[in-house]
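Student: What shape does this take:
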Amino acid sequence: MEKLLVSACLLGKRVRYDGGSLALTDQIVERWLSDGRIVSVCPEVEAGMSIPRKPAEIVAGDGEKVLSGETMVAEKGGVEVTDEFITGAQVALELCQRFHIKVAVLAEFSPSCGSSAIYDGSFSGKKVPGMGVTAALLRRHGVRVFSQYEVAAADEMIRSLGE
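Tutor: Okay, the predicted model is just below:
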């Protein structure tokens, strides 16, 4: 049975920077849970970051640029947390490798998990196209990354891999 990686906050775990969650109430996710398909991760918590913690954004770029050393992740106030975000991404990748995971559903707009859009680094609430650090690292290693808005597409992918 194909497993998939899912952001812990999407499963109702209160791991977000503000101590909240983004719990999904979706029949597909419920089926994945009952089937035992889900491996849960919060890259930031896995890297040792606290709950709650200061909000963080990628400065002038996206996860690809963070991984290539061209930019950084900083907390509101300017403290750099790039190493923590890279460590969290590596933990997520190790889980994918351990469980042979080829599909991930991650929280959109997160500097770790955003798959198509993230905040622009100005802490103004502006979103820009781009990936978070974890999404970028997983994609580099062949994992297909979806957001919580693409659960049906992720389910189709899981079903096609299982055939």
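Student: rest of the way, CA atoms for contacts and neighbours
Tutor: Noted.
Student: ok, which stretches of the protein are strands?
Tutor: With DSSP state E, the ranges of strands along the chain come out as 4-7, 38-41, 56-58, 73-75, 103-106, 117-119, 127-129, 144-147.
Student: Mean neighbour count added to the ones you listed, as CSV?
Tutor: As requested, the strands of the chain are exported to CSV (neighbours: other CA atoms under 10 Å):
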stretch, mean neighbour count
strand 4-7, 26
strand 38-41, 21
strand 56-58, 28
strand 73-75, 22
strand 103-106, 28
strand 117-119, 24
strand 127-129, 14
strand 144-147, 23
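Student: run this one through as well so I can compare:
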Amino acid sequence: MHRLALLEKEVLQDRLALQRDEARRAKASEDQLKQRIKDLEAELEGARSEGKAIYAEMSHQCRSLQEAMQTRTRKLEEEVKGLREQLELCQREAEAAQREAKQALGERDQTLAQLRAHVADMEAKYEEILHPGPAPGQAESREASVGRGCAETPCQAQGAAPPVWTQPPGSLKP
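Tutor: Below you'll find the model as predicted:
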């Protein structure tokens, strides 16, 4: 029995040794896993910090871009407003200039008509001075001679002003 007891004691010691080895290996595995967990947690925390930093930077850039866009929008709106005011002013000035031009053209046309009437009146008086009163029955002959000196040129036929003198200067022929 003694041998059996010794054998049992040896088996028991071997089992205890195996259990201790397994316990050591389990403890080592546990320590490795705990270290791995700590490493992963540190890595996760680093990633979170980096993510927060990136988010903060992106938020800052976004706000900066929004502010820049708002500033640019305000400037463009002010520029558009100024350009519209300039356009309205130019349109009013153009309308006023157009009215003035129409008025000036009307005044010119009226002055030309008055000058033409005056020239025609002067020519008639000139003809009267050159050819005093017709004798009875000679009125038709006088009108024919006056008509001869006032023949229309192609320019006059198109509406141009008639010349002041119908005969060349120095020619006072009836």
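Student: Any idea what the TM-score is?
Tutor: TM-score for the superposed chains, counting by TM-score structural alignment, normalised by the length of the first structure: 0.20, backed by 52 aligned residues with a CA RMSD of 4.7 Å.
Student: Can you show me the helices along the second structure?
Tutor: If DSSP state H is used as the criterion, the helices of the second structure fall at 2-130, 139-149, 154-157.
Student: Mean neighbour count added to those helices, as a markdown table?
Tutor: Formatted as a markdown table, the helices of the second structure follow (neighbours: other CA under 10 Å):
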| stretch | mean neighbour count |
| --- | --- |
| helix 2-130 | 12 |
| helix 139-149 | 13 |
| helix 154-157 | 10 |
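Student: residues making contact with stretch 80-87 of the second structure?
Tutor: Applying CA atoms under 8 Å, 6 or more residues apart in numbering, stretch 80-87 of the second structure has no contact partners.
Student: follow-up on the earlier one: and the strands of the first structure: which comes nearest Gly88 of the first structure?
Tutor: strand 38-41 (9.1 Å; CA to CA).
Student: Next, format the strands of the first structure as a markdown table and append distance to Ala89 of the first structure.
Tutor: A markdown table is the format used below for these (distance: least, CA to CA, whole Å):
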| stretch | distance to Ala89 of the first structure |
| --- | --- |
| strand 4-7 | 12 |
| strand 38-41 | 10 |
| strand 56-58 | 14 |
| strand 73-75 | 13 |
| strand 103-106 | 12 |
| strand 117-119 | 16 |
| strand 127-129 | 19 |
| strand 144-147 | 13 |
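Student: nearest to Glu156 of the first structure, of those strands?
Tutor: strand 103-106 (10.5 Å).
Student: The closest one packs against which elements?
Tutor: For strand 103-106 of the first structure, the packing partners by 3 or more CA pairs under 8 Å, 6 or more residues apart in numbering; DSSP states H and E come out as strand 4-7, strand 144-147, helix 151-162.
Student: Could you save those as JSON lines and add columns showing distance to Ala56 of the first structure?
Tutor: Putting these into JSON lines (distance: least, CA to CA, whole Å) gives the following:
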{"stretch": "strand 4-7", "distance to Ala56 of the first structure": "17"}
{"stretch": "strand 144-147", "distance to Ala56 of the first structure": "19"}
{"stretch": "helix 151-162", "distance to Ala56 of the first structure": "26"}
